[in-house]
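> sequence plus the predicted model coming up.
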Amino acid sequence: MCAAGYFGEVLDHPFPEPLPDVDADPHADFVAPADIDLAEALDFVDRAWAHADASIAALPLRARGRVPWWSGAAADVTLEPLLVHMVAETHRHAGHADVVREQLDGSTGLRPDASSQPDGRTWTEHVAEVDRTAREAAERSTSP
């Protein structure tokens, strides 16, 4: 569920716009509807986070809420664990996007000249080495 759900509905600070209907489609909050364009989707995300920021600023860390899509005692929460949960969620999903970006542009690390490889090679050099090794292995396996 998006930030507007966690920092809105859960904490009784409802987001003033309709949220994705996850009852009808459990993945609705992960996919933008086909009838909206990228700018509209990004504007929605900006409004949802602005609402979340306002809720976070207005409430104490001990503000109580209930996460209806969680089960059992874990569903009864305060703002504090919701913040931790959203940091973890953002980290996990941003990490997924980072893997895709690395595959697209070949860059890793904090700067273009930085390397995340322990031997100091750049990501491009590392990928080239892995590719060369894979090709050589494939050639050996097809040779008589």
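Noted; the coordinates are in hand. Predicted, not measured: the structure shown is a model, and the values here were computed from it.
> from here on, contacts and neighbour counts on C-alpha atoms
OK.
> strands along this structure, start to end?
64-66, 76-78 (DSSP state E).
> any chance of a markdown table for the ones you listed, columns mean neighbour count?
As requested, these are exported to a markdown table (neighbours: other CA atoms under 10 Å):
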| stretch | mean neighbour count |
| --- | --- |
| strand 64-66 | 18 |
| strand 76-78 | 16 |
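> out of those, which is closest to Phe7?
Closest approach to Phe7 among the strands of the chain (CA to CA): strand 64-66, 9.2 Å.
> and the strands of the chain as a markdown table, adding distance to Ala134?
As requested, the strands of the chain are exported to a markdown table (distance: least, CA to CA, whole Å):
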| stretch | distance to Ala134 |
| --- | --- |
| strand 64-66 | 51 |
| strand 76-78 | 49 |
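> before we go on, here's another structure to hold up against the first:
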Amino acid sequence: MSAQDEQAMLLRYLQTTRDSLLWKLEGLTEYDVRRPMTPTGTNLLGLVKHCAGVEFGYFGRTFGRDPEDAPAWLDEFDDDPQIDLWVPASETRADIVGLFTASWKNTGAVVEELGLDAVGRVPWWSGERAVITVRQAIVHVSMDLTRHAGHADIIREGIDGAAGLRADNSNLSHDDPLKWQEYYDKVERAAREAKA
């Protein structure tokens, strides 16, 4: 595989995760995209905001490129370590989605300009581990975004039952609510039997 093909493949996987994460916002009210769905406050729009910050961080400072459109709150973690995980009412969904897509453009520009083998230093990591290549940054960010897309899958299903990878491809075995109830009941029975 050529370096160009490898780069395209890595960026395609990253984009698939980004698209999946954004799809989880579609059709929901402002309240539903912002409401905390876990005891630690995890919410859909906050996950998107966090993922924008992740991309701006790993493809900004790590490679000596602080983009103009990076959010100011990237410098405010000491004041509020959760600043990137929730969205105040003064910020709109469009603001956050725009920030997320701006982070993609920045990532793409850095990857295109530097190539996969360029070396950077992650300022918030320590020691030799902090030295990474663009390739490693893409893999790391892909893993981080995929983890958060998984959080979003569960949160969205808890809000309105919507599940799956994308609107055009759920990646689920079927979409029959009765079959899902039968499956749920089977799993619940097995759990109850195991505890006895």
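Structure's in. What do you need? Remember, predicted model here, so these are calculated numbers, not experimental data.
> fetch the TM-score of the aligned pair.
For this chain pair, the superposition-based TM-score is 0.73 by TM-score structural alignment, normalised by the length of the first structure; 133 aligned residues with a CA RMSD of 3.1 Å.
> coming back round to it: for Glu129 of the first structure, find the nearest of the strands of the first structure.
Among the strands of the first structure, strand 76-78 comes nearest to Glu129 of the first structure, with 48.5 Å by CA to CA.
> how big is the offset of the closest one relative to the second structure?
Superposed on the second structure, strand 76-78 of the first structure shows a mean distance to its aligned partners of 1.3 Å (mean CA distance after the TM-score superposition for the first structure).
> matching residues in the second structure for that strand?
Under TM-score structural alignment, the match for strand 76-78 of the first structure in the second structure covers residues 131-133.
> what do you get for stretch 48-66 of the first structure?
By TM-score structural alignment, stretch 48-66 of the first structure lines up with residues 103-121 in the second structure.
> look up how far Pro33 of the first structure lies from the closest residue to Asp29 of the first structure other than its chain neighbours.
Closest residue in space to Asp29 of the first structure, ignoring its immediate chain neighbours: Pro20 at 5.4 Å, by CA to CA, 6 or more residues apart in numbering. Note on Pro20 of the first structure: its distance to Pro33 of the first structure, by CA to CA, to the nearest Å, is 9 Å.
> name the residue in those two with the higher neighbour count.
Shown here are Pro20 of the first structure and Pro33; by other CA atoms under 10 Å, Pro20 has more neighbours (19 against 11).
> where's the more buried one relative to Phe30 of the first structure, distance?
From Pro20 of the first structure to Phe30 of the first structure the distance is 9 Å (CA to CA).
> could you pull out the helices for the second structure?
Along the second structure, counting by DSSP state H, helices occupy 3-23, 30-34, 44-58, 93-114, 134-160, 177-195.
> tell me which of those is the most buried.
Among these, helix 44-58 has the highest mean neighbour count (mean count of other CA atoms under 10 Å), at a mean of 25.
> relative to Pro123 of the second structure, which of the helices of the second structure is closest?
Comparing these by their distance to Pro123 of the second structure (CA to CA), the top pick is helix 44-58, with 9.2 Å.
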